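**Q** Can you look at this prediction? I've put the sequence above it.
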Amino acid sequence: MPNRAPEHLLSRRSWPEARFLADVLRTETVGGGLLLLGAVIALIWANSPWRGAYAALADWVPWPGGTALHLDLDLATWAADGLLAIFFFVVGLELKREFVAGDLRDPRRAALPVVAALGGMAMPALCYVTVTLAAGGAGLRGWAIPTATDIAFALAVLAVVSSHLPQGLRAFLLTLAVVDDLFAIIIIAVFYTADFHVLPLLGALVPIAVFALVVRRRRVWWWALVPLAVLAWGLVHASGVHATVSGVLLGFTVPVLAKRGNRPEGAERGDGPDEAGRGHGPGLAERLEHRWRPVSAGLAVPVFAFFAAGVSLVDVDLAGVLTDPVVLGVVAGLVLGKSIGVFGSTFLLARFTRAELDEDITWADMFGLSLLAGIGFTVSLLIGELAFGPGSPENDGVKAAVLFGSLVSAALASGVLRRRNRAYRRISERESRDSDGDGVPDVYEEESA
């Protein structure tokens, strides 16, 4: 009986998938830069002589009479509950696409990012719990804070330190973050819903179902879809479940595959996410994702970062902050837990399945990417607010810890990945060579021959 060829981890994706991935990475990288800009402005303003104006802006309530509808929210809460719903809508679209037409539809390819994401969430939580229990158990409610990877922040760092990372690693980081977001959504819904009301949640199913019926007809009637989405958001918010969950549910309703024969003018056969011939051209999920991702990356996440990252260190006992078990737990979870969890689970999966890394990738690359996964920001700050409450001393410590832990992870990842950038450049030049000028790199034509 002939020996089976070893399975290759982090191998190159198909050409249509590679093009889609490049567009996503480009948008998220720009969004990561805007996210960093928003966070830096917030930190400078919150520690300047005008810090009172920053606090007043964050605490301003645009609609003070909206108590009955639970809409008497300040701007910081609107950013966290409202704008982030757009971010999670894009996450929902991306998850649906990955499960239907991406890597996650193939159990063999899905195993690596799923296992890595689970390890990359379990180890940070374990690190946090260990540190806080050693200090008496205070702050255990924040166990999930260091479990999330911020893809926009991570890709922004990656673009600066290593612009020629092999496609397999970039795809792995993106898919890992998508699966990471899925588990984070479950954690938020299950563990951080304090005051649950079942009737508004059941009521939210009505606009979500109507939204699903409209998009199933491949219709993009904004005059209908936007009010339905807002109504679903309001009812989920009133139920006590975090309102951003509504974005994910709406994203899940959007069909991924284009109808057979529904091919845009000028499109080539095989374009889009569906490689099985079930449709031609991009499906509605991809088109909506293409439209809303810039809004998410360019507006929703940076504005949230602006309001969430403004921790004031004026008159703060830095020694006390640095010895706070919540701060130490978050930093340990992001820096140590993430890298050990992602790298260790990947290594064990390869060891037990006898799989091998793709020929262009080394374990040093994988370790650098595992360090990069320790950059947690958007979802980590959101969970911190849900765990301890906005404006609480613990939440201020969480903000400082997330910023510090993410910067340390970014610095360590930069040190590892910079050394491999020359090799990455040679790989990138080879993969982008198009000798016949047909727009498809030679390496993809060789694989399909």
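**A** Arrived safely.
**Q** only C-alpha atoms for contact and neighbour calcs from this point on.
**A** Will do.
**Q** what comes up buried for the host helix or strand of residue 23?
**A** Secondary structure from DSSP states H and E places residue 23 in helix 15-46. Of the residues in helix 15-46, 15-21, 24-25, 27-40, 42-43, 45-46 count as buried by neighbour count, 16 or more other Cα atoms under 10 Å.
**Q** which strands and helices sit next to the next helix or strand after it?
**A** Helices and strands here follow DSSP H and E; after helix 15-46, the next one along the chain is helix 51-59. Under the contact criterion of 3 or more Cα pairs under 8 Å, 6 or more residues apart in numbering; DSSP states H and E, helix 51-59 touches helix 15-46, helix 75-77.
**Q** can those helices go into JSON lines with extra columns for distance to residue 318?
**A** Shown next, in JSON lines, are the helices and strands packed on helix 51-59 (distance: least, Cα to Cα, whole Å):
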{"stretch": "helix 15-46", "distance to residue 318": "16"}
{"stretch": "helix 75-77", "distance to residue 318": "25"}
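**Q** so what's residue 83 closest to, chain neighbours aside?
**A** Of all residues not flanking residue 83 in the chain, residue 300 sits nearest, at 4.9 Å (Cα to Cα, 6 or more residues apart in numbering).
**Q** adding another structure so you can compare the two:
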Amino acid sequence: MTQVRPELSRYLRTETVGGALLLIAAATALLWVNSPWAASYLTMTETVVAIPRLHLELTLADWTKDGLLAVFFFVAGLELKRELVVGELADRKRATLPVIAAIGGVVTPALIAAVIGFGVPGMDRGWAIPVATDIAFALAALALTGSRIPAGARVFLLSLAVVDDLIAIVLIAVLFTTTMSLLWLLAAAGCFAAWALAQRKRVSTPLLYVPLALVSWYALHEGGIHPTLAGVALGLLTRVRPDPGERQAPATRLEHLFQPISAGLCVPLFALFAAGVPLNTTVFGELFSDRLALAVMFGLLLGKPLGIFGMSWAAIRLGIATRPNELGWRDMFALAVLGGIGFTVSLLVAELALADIADGSSVELAKTAVLVASLAASLAGSALLLRRGRVHQARRDARALEREE
């Protein structure tokens, strides 16, 4: 058993396996909720699990979205911090690019959705539906189809998606949070400060870090902020440079520990609970004629690539930012298309923005539009990445042949 477990962990750390598990879970949810056994799926997702002493009552779907996904965001924060300090994003101009691209990827789809859906009920806040890129699904698609693309592609997409989601979380807080507790937010800030101080003082015991992580998550939840933000914050506050004589920095150790859990358990379970969108012929019949649905789909499929690629191109041309190593313009465009995978946050915003519409059909229509657009973006982006991967592999083969000669 001692030999099997490290091998299993190593296996689950590979992003291709994690991406495959995520897509299998998403497909299972989609088939399940549109099958004769749909009632059992809905019962499962809506089952409430409560912690009475903390006054927490969340459905299983909410626990996976707010709880398990925080582990994924923690791993993403660790990786992003490493790239910012000792990796490709240590260069200021390279670090600037994904931030500018993320802003373009938020503003452009929001404008397109607002113009197309102008005057439609619910679009006063529904313009925010297509603004977010789903980190988990986008990285899964990249892992499955972009393995031959230079590593800078993952760094760019990860950084872009993290900034994109942070902007989306702020939008949710501004547009949809009716009550925000300053005391709880200060408590969360105190936890983050204590984590950073403990890292600075080289404290290593989990007896301190585990409670800090749990309390910070709970404080953000009670404070009215999406609690997955705690994962990103703690990851970014973790030390990535090893001390002299230290075998591994804390960030490296934690990433090795949590990445298999994130890839093999947290993200697939999140997909299983999030991807169950009911589909019906009535909704599909309205999908390409209803302005709300068109606003969402054009925002994701047109606004995301235009905003991400356009702002990236402008920033690089103006000398504000630098293009990632070995990535060409066509690689950047393929990644921008992949940015149109909205899914989780887009589905959440659709529920929040359209909840006041009486008949409820608008929510179902918007969710279907998100699902169709995200699927189209994943297929188109993956096809472009496969093509670009063949080009990069041919270049590597040619260079290897030249060295042999």
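**A** Sure, I can see it. What you are looking at is a predicted structure, and each value in this text was computed from that prediction instead of being measured.
**Q** For residue 407 of the first structure, find the nearest of the helices and strands packed on helix 51-59 of the first structure.
**A** Nearest of these to residue 407 of the first structure, taken as Cα to Cα: helix 15-46 at 11.0 Å.
**Q** Can you give me the neighbour number for the nearest residue to residue 135 of the second structure once chain neighbours are set aside?
**A** Excluding the flanking residues, the one nearest residue 135 of the second structure by Cα to Cα, 6+ apart is residue 161, at 5.5 Å. Neighbour count of residue 161 of the second structure, defined by other Cα atoms under 10 Å: 26.
**Q** Please apply the same query to residue 56 of the second structure.
**A** Residues within reach of residue 56 of the second structure, counting by other Cα under 10 Å, total 14.
**Q** Same check on residue 448 of the first structure?
**A** Residue 448 of the first structure: 8 surrounding residues under other Cα under 10 Å.
**Q** now swap in residue 160 of the first structure and tell me
**A** For residue 160 of the first structure, the neighbour count with other Cα under 10 Å is 11.
**Q** Quick check: it vs residue 32 of the first structure, distance?
**A** The gap separating residue 160 of the first structure from residue 32 of the first structure is 11 Å, by Cα to Cα, to the nearest Å.
**Q** before we move on, what about residue 127 of the first structure?
**A** Computed as Cα to Cα, the residue 127 of the first structure to residue 32 of the first structure distance reads 27 Å.
**Q** With residue 15 of the first structure instead?
**A** The gap separating residue 15 of the first structure from residue 32 of the first structure is 25 Å, by Cα to Cα.
**Q** how about stretch 291-299 of the first structure, which residues of the second structure does it hit?
**A** The alignment of stretch 291-299 of the first structure onto the second structure (TM-score structural alignment) spans residues 257-265.
**Q** What are the buried residues along the matching stretch?
**A** Applying 16+ other Cα under 10 Å to stretch 257-265 of the second structure flags 258, 259, 260, 261, 262, 263, 264, 265 as buried.
**Q** Name the nearest residue to the residue in the first structure that residue 376 of the second structure lines up against, ignoring sequence neighbours.
**A** By TM-score structural alignment, residue 376 of the second structure lines up with residue 408 in the first structure. In space, and not counting its chain neighbours, residue 408 of the first structure is closest to residue 335: 7.0 Å by Cα to Cα, 6+ apart.
**Q** Alright, that wraps it up for me.
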